[in-house]
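Novice: Structure for this input, please:
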Amino acid sequence: MTLVEFLQDLFSTGQLNVAGRLTPFADDDLQQAAAILLRIYTEDRLHLPNAAPAFSAEAALWSAQLLYHSVQLTLLRDLDETVVHTYLTDFRGPVSPAIIYSADLTLRYLPDLLQLAKGLAPADILVVRLQQLGQQWPFSFVGVELEGPLALASLLAHPALRAGYTDRVIRTGDLSRARQPEVTILVQEALGHYAAELWPEFSQATAPSI
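Specialist: Sure, this is the predicted structure:
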């Protein structure tokens, strides 16, 4: 199962099919995968409320491979911590809005995988690693309960990502994120005078104490 085939299945049917062993991807496979990710980016950016950040093939390919290997590691339960950290590496380089959005094209599928991995083995190193990634890439992990600080600065600095993040917080009912001061204001602005009707729990949680 090549990376291209994996992405084709993912974006056409939502299925996650991977090879049964961990191996590097061929250069031509990566080049074709980058073309698929650019097409998905071109389609996906139309759904953002403002102009989308630029496309980063580097970030999109990194996250696509990370998702592929995360699926493999979820299935191959006998692999040790060294293998997990070898294949689920951090992104190398500064994280800009373009990096965040390009990586999100596939990172947005990791929360479901995290929930599956937690169900299989809550204390597993894979679960710990996916939670770490969630803290580093909060745009893609809205709705997931995470411990520790979230890297929000670059995300909230971009108009399209800021609006998209706010929408995801509201859509998933992620109250823990909505209660963060910098996000509370954004949610209040988005809901306006209808906050009590659209999200009663948020209104109650952020109502001033008497």
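Novice: CA only for contacts and neighbour counts going forward, please
Specialist: Will do.
Novice: ok, which stretches of this structure are helices?
Specialist: 3-13, 27-44, 57-75, 81-87, 97-107, 110-120, 125-136, 153-156, 159-172, 175-178, 181-191, 195-198, 200-206 (DSSP state H).
Novice: and Arg21, which of those is closest to it?
Specialist: helix 57-75 (7.5 Å; CA to CA).
Novice: Now show me the structure for the sequence below, then we'll compare the two:
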Amino acid sequence: MSIRSFLDELRESGRVRVGPPEPERACATPDLALREADGVLAEMDRDARRELAFEPPPLILPVARWAAALFQRACAFLVHREAGAGEVRAGLSRPCPEPPSPRAVYSADLVLRYLPDLAVLARARAPGDPLVGELVRIGRAWPLSSVGMPGVGPVETGDFLGDASLRQLYADRILERGDLSRLDGGLVSESLRASLGLAGELAPGVAAALAREASAAEACR
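Specialist: The predicted model follows:
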């Protein structure tokens, strides 16, 4: 399946069809094929902007293409189980073409936001599968996209928290998914308190954790 058709299905239904992963030596999707997905990625960008608070960073198409190819390959490894651990690691290790920044985080998230759903499917099939470990590694590297993923552990959010739109999106996802592991006692927690306001009943688990965090901080003064 072409990357364009893959993204069309992902965008429209969240359900995709994939062929077997290519051999490691051919794992780089040709640039021309990736560029054919630009129209769908632009539509995904427009969809995302309509739902975000404030003004999100500009789209970087090479990063969005990279994320799309990475995610398509991860889906292929989930469906076609013949690949060994080394092939899975090699197939999912191609680095992002841009250094970390709010623009890169936003652009990758257009596709990587589906990462937690893929991780659920991978764990259900085989919790000890190398694919699960690779998805966790990717989730740790892209914390905006991995909210709610078990096993990710501590994350570094400095690449995007300075952007008001992405900070609000991060807080919204934490509230929606109840991911208490993302509370940091700092800017993230402040954003969560501002989002909740007096409506703690909307996310009681997060509200209770924030209250405990505040009490602990007060006791240390």
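Novice: Buried deepest among the helices of the first structure, which one?
Specialist: For these, the largest average neighbour count (mean count of other CA atoms under 10 Å) is found in helix 97-107, namely a mean of 24.
Novice: Find the residue at the geometric middle of the first structure.
Specialist: Ser140 (2.2 Å; CA atoms, centre = their mean).
Novice: Could I get the contacting residues of it?
Specialist: Contact criterion CA atoms under 8 Å, 6 or more residues apart in numbering gives 104, 107-111, 134 as the residues in contact with Ser140 of the first structure.
Novice: Next, format the helices of the first structure as JSON lines and append distance to Asn50 of the first structure.
Specialist: Shown next, in JSON lines, are these (distance: least, CA to CA, whole Å):
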{"stretch": "helix 3-13", "distance to Asn50 of the first structure": "23"}
{"stretch": "helix 27-44", "distance to Asn50 of the first structure": "12"}
{"stretch": "helix 57-75", "distance to Asn50 of the first structure": "20"}
{"stretch": "helix 81-87", "distance to Asn50 of the first structure": "34"}
{"stretch": "helix 97-107", "distance to Asn50 of the first structure": "13"}
{"stretch": "helix 110-120", "distance to Asn50 of the first structure": "25"}
{"stretch": "helix 125-136", "distance to Asn50 of the first structure": "23"}
{"stretch": "helix 153-156", "distance to Asn50 of the first structure": "13"}
{"stretch": "helix 159-172", "distance to Asn50 of the first structure": "5"}
{"stretch": "helix 175-178", "distance to Asn50 of the first structure": "21"}
{"stretch": "helix 181-191", "distance to Asn50 of the first structure": "14"}
{"stretch": "helix 195-198", "distance to Asn50 of the first structure": "23"}
{"stretch": "helix 200-206", "distance to Asn50 of the first structure": "25"}
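Novice: How many residues are close by the closest residue to Ala19 of the first structure other than its chain neighbours?
Specialist: Sequence neighbours aside, Met1 is the residue nearest to Ala19 of the first structure in space, at 5.1 Å (criterion: CA to CA, 6 or more residues apart in numbering). Residues within reach of Met1 of the first structure, counting by other CA atoms under 10 Å, total 11.
Novice: next one: Ala217 of the second structure
Specialist: Ala217 of the second structure, neighbours per other CA under 10 Å, totals 11.
Novice: Likewise for Gly151 of the second structure?
Specialist: For Gly151 of the second structure, using other CA under 10 Å, the count is 13.
Novice: counterpart of it in the first structure?
Specialist: Matched by TM-score structural alignment, Gly151 of the second structure corresponds to Leu146 in the first structure.
Novice: you'd agree its match is up against Leu133?
Specialist: No: using CA atoms under 8 Å, Leu146 of the first structure is not in contact with Leu133; the gap is 10.0 Å.
Novice: got the contact list for Ser101 of the second structure?
Specialist: By CA under 8 Å, 6+ apart, the neighbours of Ser101 of the second structure are 159-160.
Novice: try 10 Å
Specialist: Going by CA atoms under 10 Å, 6 or more residues apart in numbering, Ser101 of the second structure touches 57, 107, 158-163.
Novice: One more: Gln204 of the first structure?
Specialist: Contacts of Gln204 of the first structure (CA under 10 Å, 6+ apart): 195-196.
Novice: Give the equivalent position in the second structure for it.
Specialist: Aligned partner of Gln204 of the first structure by TM-score structural alignment: Ala208.
Novice: Kind regards, and thank you for your time.
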